[in-house]
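**Student:** any chance you could fold what I've pasted below:
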Amino acid sequence: MIRIKSPSEFKSTQIPANPGVYIFKDENQEILYIGKATNLRQRVRSYFSKAYKPPKTQKLVSRIRSIDWIVVNNEVEALLLENKLVKQHTPKYNINLKDAKTYAYIALTRETFPRIFSSRKTSPKLETFGPYTDGFTRQDLQRLVVRVFKIRICRKLPEKACLSYHIGLCTAPCIEKVTPEQYFKQVEQARSFLKGNYEKTIQTLNDQMQAVSREQRYEFALELRNQIASIRLLTERQIVDNERQFDQDIMTFRQQGEKLYIMEMSVRKGVLLGKKEFKVDLQPQVEQEFLKAFYSNNLVPREILLNKPCWKDNSEKEALEQFFAQRRGSRVSLLVPKRGVKLSLVKLAEENLKSAFDQNPQILELQSALNLPTIPRIIECFDISNLGKEHVVSGMVRFVEGKPDK
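**Tutor:** Modelled structure (predicted):
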């Protein structure tokens, strides 16, 4: 770590020329910014050069009083470490996408008698599975786990058995109808199923069905057969969906003044789902910083189409692809298409982004101030006045595309 009383005191010779992560702190040792670099010395030195810097970067540099760094082996490790530290510390000058959507998980609580529910957050107190991009599939899967493995859904154990026990969806640990050991086996089977071990679950249930049939407990055998059929139906539907699935995100960037405007459009299973507009302050490598921030809170698709490169060379591009691939769990491609359908998608996103610039700049400021996912094209304002209890007067003013609707 090096300490400075002002930016003019900075000397880069103490910083190694290795790949790694750099950390800027203020006079109170609060973290201001975390970044990654293939060459720490060159990257940090660029902040203190006399070259033009956006106002946000100028303000950042003026507050830096200490610089720390962590050396790693390569750029991919630097990207992964940077992402982890940014999520952990949420520095003020790193891009923070407040409106980025997160997908839900199926969660099991870490209790003697765990319960199952959906959660958009992960926590040490929870064992999570997912996230699931398709909400209907997640709900079907969760209902199936409850029906097959009898996992409780109540927030607190009630004093007497609830409806779930009486309709056969819970083994009622609340009234000690099941021991902790027996309930643990139920949870273990549910955990294996949620991890994707469908065939193992089906085989276990099939063995149980054969055993109870030999004991002539035919009602229980019928219930087990129905559970097996439900699992097969769900998994077959998922296989069909996966064969049709080809996820893409289209990201287009456009600079205006000291701001960068971004249009994000999502294609899922070949269907265009919609768009989101973002605006961030300019800073070094702002397009790359935006992508890392966006995909810290959103699922990474198989392919990301861009209207311009956000890397300096092929090695940096490959490092970004490896970074996103680790988050996704499979290969990810970053492309700047030159022709065909993919170029048409990028052009479509650029056209949507262009329409945002045709708006009244005050409308764009309003969108940013209220953290709205899209531009407010229709604004209605109401004013209601009362004179006693009987005389109520109201009025409405309406604006469409930033102009009065007279």
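**Student:** from now on I want contacts and neighbour counts done on CA atoms only, so please keep to that.
**Tutor:** Fine.
**Student:** can you count the residues close to Ile95?
**Tutor:** 20 (other CA atoms under 10 Å).
**Student:** swap in the one 4 residues further on?
**Tutor:** As a burial measure, the neighbour count of Asp99 was computed by other CA under 10 Å and equals 14.
**Student:** distance of it from Leu364?
**Tutor:** Distance, Asp99 to Leu364, by CA to CA, to the nearest Å: 15 Å.
**Student:** now swap in Val146 and tell me
**Tutor:** Per CA to CA, Val146 is found 46 Å from Leu364.
**Student:** check Val72 too.
**Tutor:** 41 Å.
**Student:** now Ser394
**Tutor:** Relative to Leu364, and taking CA to CA, Ser394 is found at 28 Å.
**Student:** neighbour-wise, which of those two wins?
**Tutor:** More crowded of Ser394 and Leu364, by other CA under 10 Å: Leu364, with 18 against 9.
**Student:** excluding chain neighbours, what is closest to that one?
**Tutor:** In space, and not counting its chain neighbours, Leu364 is closest to Ile375: 6.7 Å by CA to CA, 6 or more residues apart in numbering.
**Student:** pull out the buried positions in stretch 8-23.
**Tutor:** By 16 or more other CA atoms under 10 Å, the buried positions in stretch 8-23 come out as 10, 12, 15, 17-23.
**Student:** this one next, for a side-by-side:
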Amino acid sequence: MSVFEAKAELAKIPTEPGVYRYFSEEEEIIYVGKAKNLKNRVSSYFVKNHPDRKTRRLVSQIRRIEYTIVHTEFDALLLENQLIKRYQPRFNILLRDDKTYPFIKVFNEPFPRVETSRRLDKKTGTFYGPFANARSMYNLLDMFRELYTLRTCNLNLTPENIEAGKFKVCMEYHLKRCKGPCEGRQSLEDYDREVASIHQILKGQLSIPQNYFKENMIAAAEKMEFEKAHEWKMKLETLQSFQSKSTVINPKIGNVDVVAIASDEDAAYVNYLKIVNGYIMAAQTLEVKKKLDEPDDEILALVLFEMRTTYESDAKEIISNIDITTDFKAEITIPKIGDKRSLLEMALKNVHFFRKEKAERQMIESSATTNRRDRVLIKLKADLQLKSLPRHIECFDNSNIQGTNPVAAMVCFKEGRPSKKDYRHFSIKTVIGPNDFASMHEVVTRRYTRLLEEQAELPDLIVVDGGKGQLSAACDALKALKLYGKIPIVGIAKRLEEIYFPEDTLPLYIDKKSESLRLIQQIRDEAHRFAITYHRDKRSRSAFVSELENIEGIGKKTAANLLKEFRGVKAIREADVERIAQFVGKDKAQKIKEYFAAIEQ
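**Tutor:** Here you go, the predicted model:
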């Protein structure tokens, strides 16, 4: 379309809200846009010497314009979204298709199953999600199995089939993970009550199942049925634990959507949070590649529309870091203080970490010198869901045999390799007896108190050799130093090589063949070797000190000083009286020489 033809076309365009479409010479739709004022918006593309190079390229390919008038700007957004998905114009930003993310599906059937599904067919069940973080979805499913006795079979449990005795209970029934509805051992009413609680949890209505568990616990206790009361109490505590991890800031904050954006010349990065009754019910961060010089508010409007549609949000308030003029039938808030500001900062933090991670990954991937160590660190970062590459890792291990000479060791790996000059030994000072948890608390406190005082570099990852107990003790030490949450920390348990995260009862099982697990094992084994070596050395020193105490006039302090000066038994035996006398006096030196002479005879 020539400049003259463009002027003629622009004169015909109305000033109403609507959607416009640009066609190429081949009659292909190359761009779809929306506008509050069609005439003003379309005209802005045909400015002489437009400052944006990509826009000039688009204009050079336009041969025809079509437009559709709508009632409101929100209607324009809806139509634009549909046309972009249908035609996928090459100059439009295309959002990632979320249909590959998994959902939790509650089936429409007698005695409904609760499973994961990637196929969204609302005729077959009720769907919750999608879950951009699959781990959080599986944590939910594991919790449901703890709280409820759901069937896992795919039998057709119609009343007729159950009455006809077509089915037999399976191992799940004998393991008390299912109440046997297939043989009529559990009523549909009882089963549906449990499924209703699952719906409530997935909707963020945790108070309803909590009250139900509490009422049953009290009722059982009043009937002196203490085992049942304990079972209800455990269910209540499981749900309360989940609630404590899921609470955002203030449950009174209600239902809101939180969306934050940051962008550069080539892309925009957006984080979306769906908050229901004060809980994060959905979270997703995505990158939007810019095709033209799209402003942030336009990108955010398109992303927000897609997210609210995908996650079925009808929140009446949207918290954002920029103003969005499109009518979302919700109030747009840009908070400055308070709980809502904290939510926005959380979304912004997600955006910045996502952006930083992408830049870091591109830098490493684009480097021709990328080696195995970089690859392993990238894999470890992904497996442990770390925010940055763990280039500096420190690992702690305790060592004591039958409670004697308790010691601990810390090894340091930098860039995936041992940094032996940074290894440290610790003699346990404040703990009496074999208490691994207290010992771990002491050494972690001492190590990072020292680093803070010296303003030295802190590690990117702390690994604790042990399970939940040792990890919890190390976390308590970090909390006291106000470092908890600032340094990622995990525990590795020896039995199944499972990885434990703070405040998470469910361990992570990394593939046994994974290079990242092998690196953690190598670091753990090195810490164990270093601790054992120090422990043996300390035991031999203690034995020698005890032996010297048998000599008249030689006490523990004198014996320890001798060992420190001579570095070993052999050197003391071979030293002459004058040399030993420099440290203990002539009389004691003579007694020491006589003692060793008697032993050698």
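**Student:** hmm, back to that, doesn't Ile363 make contact with the residue nearest to Leu364 of the first structure?
**Tutor:** Yes. Between Ile375 of the first structure and Ile363 there is a contact at 7.1 Å, judged by CA atoms under 8 Å.
**Student:** roughly how far out does stretch 556-566 of the second structure sit from the chain middle?
**Tutor:** 51 Å (CA atoms, centre = their mean, to the nearest Å).
**Student:** ignore the last one, stretch 335-349 of the second structure
**Tutor:** Here stretch 335-349 of the second structure is found 19 Å from its chain centre; the criterion is CA atoms, centre = their mean.
**Student:** Glu115 of the second structure against Gly125, yeah?
**Tutor:** No. Look at Glu115 of the second structure against Gly125 with CA under 8 Å: they stay out of range, at 10.5 Å.
**Student:** who has more neighbours, the two?
**Tutor:** Ranked by neighbour count (other CA under 10 Å), Glu115 of the second structure and Gly125 place Gly125 first, with 17 against 14.
**Student:** can you report how many residues lie near the nearest residue to the more buried one once chain neighbours are set aside?
**Tutor:** Nearest residue to Gly125 of the second structure, sequence neighbours excluded (CA to CA, 6+ apart): Phe107, at 4.2 Å. By other CA under 10 Å, the residues close to Phe107 of the second structure number 17.
**Student:** what does Phe107 of the second structure align to in the first structure?
**Tutor:** In the first structure, the residue matched to Phe107 of the second structure (TM-score structural alignment) is Thr109.
**Student:** any idea how far His166 of the first structure is from Asn314 of the first structure?
**Tutor:** As judged by CA to CA, Asn314 of the first structure and His166 of the first structure stand 62 Å apart.
**Student:** kindly report the same for Ala319 of the first structure.
**Tutor:** 55 Å.
**Student:** more neighbours, those two?
**Tutor:** Ala319 (18 against 11).
**Student:** secondary structure element for that one?
**Tutor:** helix 314-328 (DSSP states H and E).
**Student:** list the buried residues in that helix.
**Tutor:** For helix 314-328 of the first structure, the buried set under the neighbour-count rule, 16+ other CA under 10 Å, comprises 317-325, 327.
**Student:** switch the residues you listed over to a markdown table; also include distance to Asp247 of the first structure.
**Tutor:** Shown next, in a markdown table, are the buried residues of helix 314-328 of the first structure (distance: CA to CA, whole Å):
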| residue | distance to Asp247 of the first structure |
| --- | --- |
| Lys317 | 20 |
| Glu318 | 20 |
| Ala319 | 21 |
| Leu320 | 18 |
| Glu321 | 15 |
| Gln322 | 17 |
| Phe323 | 18 |
| Phe324 | 14 |
| Ala325 | 14 |
| Arg327 | 15 |
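**Student:** any idea which of those residues is closest to Pro131 of the first structure?
**Tutor:** Minimum distance to Pro131 of the first structure across these is 11.8 Å, recorded for Arg327 (CA to CA).
**Student:** which ones are touching the closest one?
**Tutor:** Arg327 of the first structure makes contact with Val300 under the criterion CA atoms under 8 Å, 6 or more residues apart in numbering.
**Student:** what distance do you get for it to Val86 of the first structure?
**Tutor:** 15 Å.
**Student:** helices along the stretch 151-300 of the first structure, start to end?
**Tutor:** 163-166, 180-194, 198-214, 218-244, 286-297 (DSSP state H, counting those that start in this stretch).
**Student:** just the residues contacting the second one, thanks.
**Tutor:** To tie it back to what came earlier, the one meant is helix 180-194 of the first structure. Residues from elsewhere that reach helix 180-194 of the first structure, judged by CA under 8 Å, 6+ apart: 112-114, 129, 145, 149-151, 173, 198, 200-201.
**Student:** which of those residues has the most neighbours?
**Tutor:** Within those, most neighbours by other CA under 10 Å means Ile151, with 27 neighbours.
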